[in-house]
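[1] Below: sequence and its predicted model.
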Amino acid sequence: MSSSCTRMVEIPVVVIILALLVLTLIPRVLRRACVLCFGITYALAAVDPTTLVILSTWVPPVANQTLNFEYMELTLDNKSLVLVASKEGNIFVVQRNDTGFTLIRSIDLVAQSVVPRGQGLLNGMYDTIGNIWFTTGGILGSGDPTQTSIIMGYIEPSGKTHVLRVPNQMVENGIAVSGTTMYVVTGPSGADDHANATGYMYALTTGPGTGVTTLWKASYSAGSARKPGGFARGSGTTPTLLGNQYLAITDNSDEQISLIIYHQEAELSGKQAACSVPLFQPGASATDIGTLAHFDGSEYGVFVLNDYNSPPVYFGSGSINGAFNNMSIMAPGVTRVTVAGDGSHCKFAWNTDIRIKSVPVLSTQTGLIYGYTQNATAADLGQYEWYVVAMNYTSGAIEWEVRTGAGGTYNDDFLPGTLGPDGTFYQGVVDGLVLIKDGVAA
């Protein structure tokens, strides 16, 4: 294994550098979230990108808020805004500036009787005209309770709220927004939760009046239950936008999941799905990790990670070096599917037998996908060694690995990685943040 890496270049759409500071992943033992925890308090942290010194923090002004950092939104324009929802029904908009963080907007959807107390708020995201789209929901594999209905809608800049209520379904992932359209995937709950159940992919937009318009709704196979090690009852993937044409999710079919590519615009024929392709090995096929996509000018590459039988999230109980670190029990597989630019077909491109349980990141300049993995042979012996790995975009070949450390404190715990400036890769781990930089090949 190499101890050096080639140059890495940040991708503007995913880098979370604000000015000269990193707003990044500082988890402690309580949550798998982009969060700095002081006891049971959740906070944003601005961290120096070179020294990793914490420069400033922000704590919600309302007590006992469980912030959903899994699906917070960062705007990388000159406003440097962070939008984050709390399970308790609040939406906070915080601005990062030279002196710290400033709360510029706070919306309490429980106090407004939009969200009932006890029904968790999960998502919040801006559209292009300043509306804030939101959904209730939760992540079952992280301990959230099952909800037997959904509240989805948007808040105008004036504060006026519009909602759509859906029974017997639950939102278990993030949302995607393009223009004034929100895309959200739901999973079965309540009366809809049974063998061979159905989930739905929705495209929603504004109006008319006080309502929310459903542009289209398409069903998918949600299977019969959560997969071993899984987080979601239905699809485990947040909708991924492929340009302005398509979007991608996976289903949760019992034997073997599939990647489904939908048209973003409503199809007059009623056939919303453009194409689909089965993933991984039958009987060991699942994902609860968001897909990664790239357009090379003629076709899309969509990357899907297998996490069938993944180890659990670490909640701080038990030994930090316990069995939750063992990724060797998890089915391997990182797959790239090629989607034609005209949507005429989806084709399997390659599969690499490696175990990754956190969302990777692609550098279009180096042509490498950067992720976080583990030495499976050592893990079988109870020795947990962690590595940053770089895979070739075209072939899936592993180009290099860099060892970051050993033991539970270096476990990524399902947290995503981020590329920063000057060839820097950041990875959130159980007890902090790992940083590696460019090196010269030996």
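    Sure, I can see it. Residues are numbered from 1 along each chain as shown.

[2] CA atoms for contacts and neighbours, from now on please.
    OK.

[3] quick one: residue 337 is in a strand?
    Yes: membership of residue 337 in a strand is supported by DSSP: H, G, I helix; E, B strand; the rest coil.

[4] how about the strands in the stretch 51-200 of the chain?
    For the stretch 51-200 of the chain, the strands defined by DSSP state E, counting those that start in this stretch cover 54-58, 73-74, 81-85, 90-97, 100-108, 121-126, 132-136, 149-155, 161-167, 169-171, 176-178, 181-188, 197-206.

[5] Now do the buried residues in the fifth one.
    This points to strand 100-108. Neighbour counts using 16 or more other CA atoms under 10 Å place 101, 103, 106, 108 of strand 100-108 among the buried residues.

[6] Tell me how many other residues crowd residue 110.
    Using other CA atoms under 10 Å, residue 110 is surrounded by 17 other residues.

[7] ok, now which ones touch it?
    88, 89, 90, 116, 117 (CA atoms under 8 Å, 6 or more residues apart in numbering).

[8] for residue 280, what are its contacts?
    Residue 280 neighbours (CA under 8 Å, 6+ apart): 256, 257, 306, 333, 335.

[9] Just put the residues you listed in CSV and tack on secondary structure.
    CSV is the format used below for the contacts of residue 280 (three-state DSSP):
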residue, secondary structure
256, coil
257, coil
306, coil
333, coil
335, strand
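
[10] Structure two is appended below for comparative analysis:
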Amino acid sequence: MRIPMPGRSRSRTAVLAALTVALGTLAGSVSGSASADSTGYGPLPPQNPATAANGTATMHGDSASSDTTPTAGPGSGAITYSRTALASACPTVVVGSDGYPVTLCTTIFGQTPTVHLLDPGSGDDLASLSLPKGSLFGGVYSYLDNADRLVAVDGNDNLLRIGHHRSGSGWTLTVDQSTSLAAAIPSGDNVVGLAPGWDGRVWFATADGIIGTVDTETGAVRTLSTGEAVQNSISTVPGHTAVATDHALYLLSEAPDGTPVVDWRAPYDRGPARKPGQLSWGTGATPSFFGPGDGTEYVTITDNAAPHEDLLVYRVADGPAPVCDTPVLTQDSSSGTEDAVIASGRSVFVTNTYGYPYPALPTGAPASQPSSASFDGGLSRVDVNADGSGCTLVWNSPVKSAALPRLSLGDGKIYTVTVSGPTDTLGSNTFAAYHYATVDPATGRQTDERLLGIGLLYNPLQMTGTTGPDGTPYQGTETGVVRIRRG
């Protein structure tokens, strides 16, 4: 998913500030097959040597953007939780080898991008560091490197590595390395996607479609231009980088000097217009690598076809012809998503955000068709056939997820935050109730729910949670971070 961050006049980041002014569970019948994948889920994607451990290194868990975790969650029993009030929306929470959560937030007042270090024992805010304002959209997709430093782009187009260090009896956050990207990014453009390569370079993509690599040791930056807008992050596995523009999916490699090389381009159906519940016209998904062998055989996105979007799966080695083009979330009259998918083994899980009530839109966003719609939620599971010949819709589910779900390979459960009550009009989220819930990936049925709270204090804004190595989930919300533990 993407949440706009404060930026220049051309950016889409005014949405986040507007979101902060606006303030159940559906477990009914499930359509489709209820049979489980006999091969199970996984494996995890390969561990990127440039990041912290899989599951906790990026917003989507790993550099492949699988939205899985190797760690078991709190399970289906009682939970306890606490809320860290930061007066900020916090889309990214990552956890390093030392167990300390690091979150990148944007303040409600002033729209200042701020890094926070949290206490893993209590969730308390131990230290914070404000960054230059500007276009920190790429900061949403910041990641933790293999030295537990947060890698992000600030408003001055500097690629930063931010470390946390003990200082006397407390902690401090410092910029340990800064590499300028300004010469490669035209005025008015801004970094959107950010992901580590497998050779030490960092890949980035800008809103206006420039894709590049940077060597943070030498400062060398190499780029190419697609001429198409990018509104989501990017994903990497050994030898490959995937970028989705508002017209096509690109698979890239790099020349010896780091210059990006397009291996193939796969155009997709972007639909007749932006849908309600989306922030831009085109795919709402960051590309995700997955596969039953080594976790990299396939790459997938959703398109924006109407009335129902399709899941597109490509074989990395063969593209750009898709393995399948499968309609998803077909239980309602229309579907669309602003979320990345969960992708693991041969299975892909898609979340419906059609009609999600964003109270404002980015500057310059085209009108949606229709102008509004009810937010009904829903999930779908699609499996790639065992022989790789196509895909099968396994189930549609009515689960009304207000967050991007995460699949635990540690306990075989999908974890998310569901919403009930009024959610369909501007400001109605003030009275919505949010529950921490588990979903059975074999059937799509919700197995339980535990109330977190009501209103903006607990609204996850379609952001994903991260489970720490001790099994503690951290869920970013409209106003801070909720820390959840087994009861």
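    That came through, no problem. Worth saying up front: this structure is predicted, and the values here are computed from it rather than measured.

[11] okay, the contacts of residue 110 of structure 1 in TSV with distance to residue 375 of structure 1 and neighbour count next?
    Converted to TSV, the contacts of residue 110 of structure 1 look like this (distance: CA to CA, whole Å; neighbours: other CA atoms under 10 Å):
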residue	distance to residue 375 of structure 1	neighbour count
88	39	21
89	41	26
90	41	24
116	46	16
117	44	14
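
[12] and of those, the nearest to residue 158 of structure 1?
    residue 90 (16.6 Å; CA to CA).

[13] Residue in structure 2 paired with the closest one?
    By TM-score structural alignment, residue 90 of structure 1 lines up with residue 158 in structure 2.

[14] Return the residues in contact with that match.
    178, 179, 180, 181, 182.

[15] Please name the nearest non-neighbouring residue to it.
    residue 180 (4.4 Å; CA to CA, 6 or more residues apart in numbering).

[16] Spell out the residue ranges of the helices in the stretch 1-150 of structure 2.
    14-19, 137-140 (DSSP state H, counting those that start in this stretch).

[17] which residues of structure 1 does the first one align to?
    The counterpart of helix 14-19 of structure 2 in structure 1, counting by TM-score structural alignment, does not exist; no residue aligns.

[18] Buried residues in that helix, which are they?
    14, 15, 16, 17, 19.

[19] rewinding a little: I'd like the helices of the stretch 1-150 of structure 2 laid out as a markdown table, including distance to residue 387 of structure 2.
    Formatted as a markdown table, these follow (distance: least, CA to CA, whole Å):
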| stretch | distance to residue 387 of structure 2 |
| --- | --- |
| helix 14-19 | 44 |
| helix 137-140 | 37 |
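
[20] With respect to residue 452 of structure 2, which of those lies nearest?
    Among the helices of the stretch 1-150 of structure 2, if distance is taken as CA to CA, the winner is helix 14-19, at 19.9 Å.

[21] Leaving out chain neighbours, which residue sits closest to the spatially most central residue of structure 1?
    When CA atoms, centre = their mean is applied to structure 1, the residue found nearest the centroid is residue 290 (4.9 Å). Nearest non-adjacent residue to residue 290 of structure 1, counting by CA to CA, 6+ apart: residue 237, 4.7 Å away.

[22] swap in residue 300 of structure 1?
    residue 339 (5.0 Å).

[23] what's around the equivalent of that neighbour over in structure 2, how many residues?
    For residue 339 of structure 1, the aligned position in structure 2 is occupied by residue 384, per TM-score structural alignment. Residue 384 of structure 2: 21 surrounding residues under other CA under 10 Å.

[24] Check residue 218 of structure 1 too.
    Other residues within reach of residue 218 of structure 1, judged by other CA under 10 Å, total 16.

[25] what does residue 398 of structure 2 give?
    Neighbour tally, residue 398 of structure 2, other CA under 10 Å: 24.

[26] Same question for residue 387 of structure 2.
    Residue 387 of structure 2: 7 neighbours (other CA under 10 Å).

[27] What of residue 80 of structure 1?
    If we define neighbours as other CA under 10 Å, then residue 80 of structure 1 has 17 of them.

[28] Give the equivalent position in structure 2 for it.
    Using TM-score structural alignment, residue 80 of structure 1 lines up with residue 148 in structure 2.

[29] which position in structure 2 aligns with the residue nearest to the centre of structure 1?
    By TM-score structural alignment, residue 290 of structure 1 lines up with residue 340.

[30] Residue 386 of structure 1 too?
    Checking TM-score structural alignment: residue 386 of structure 1 goes with residue 434.

[31] so what's its match closest to, chain neighbours aside?
    residue 419 (4.7 Å).
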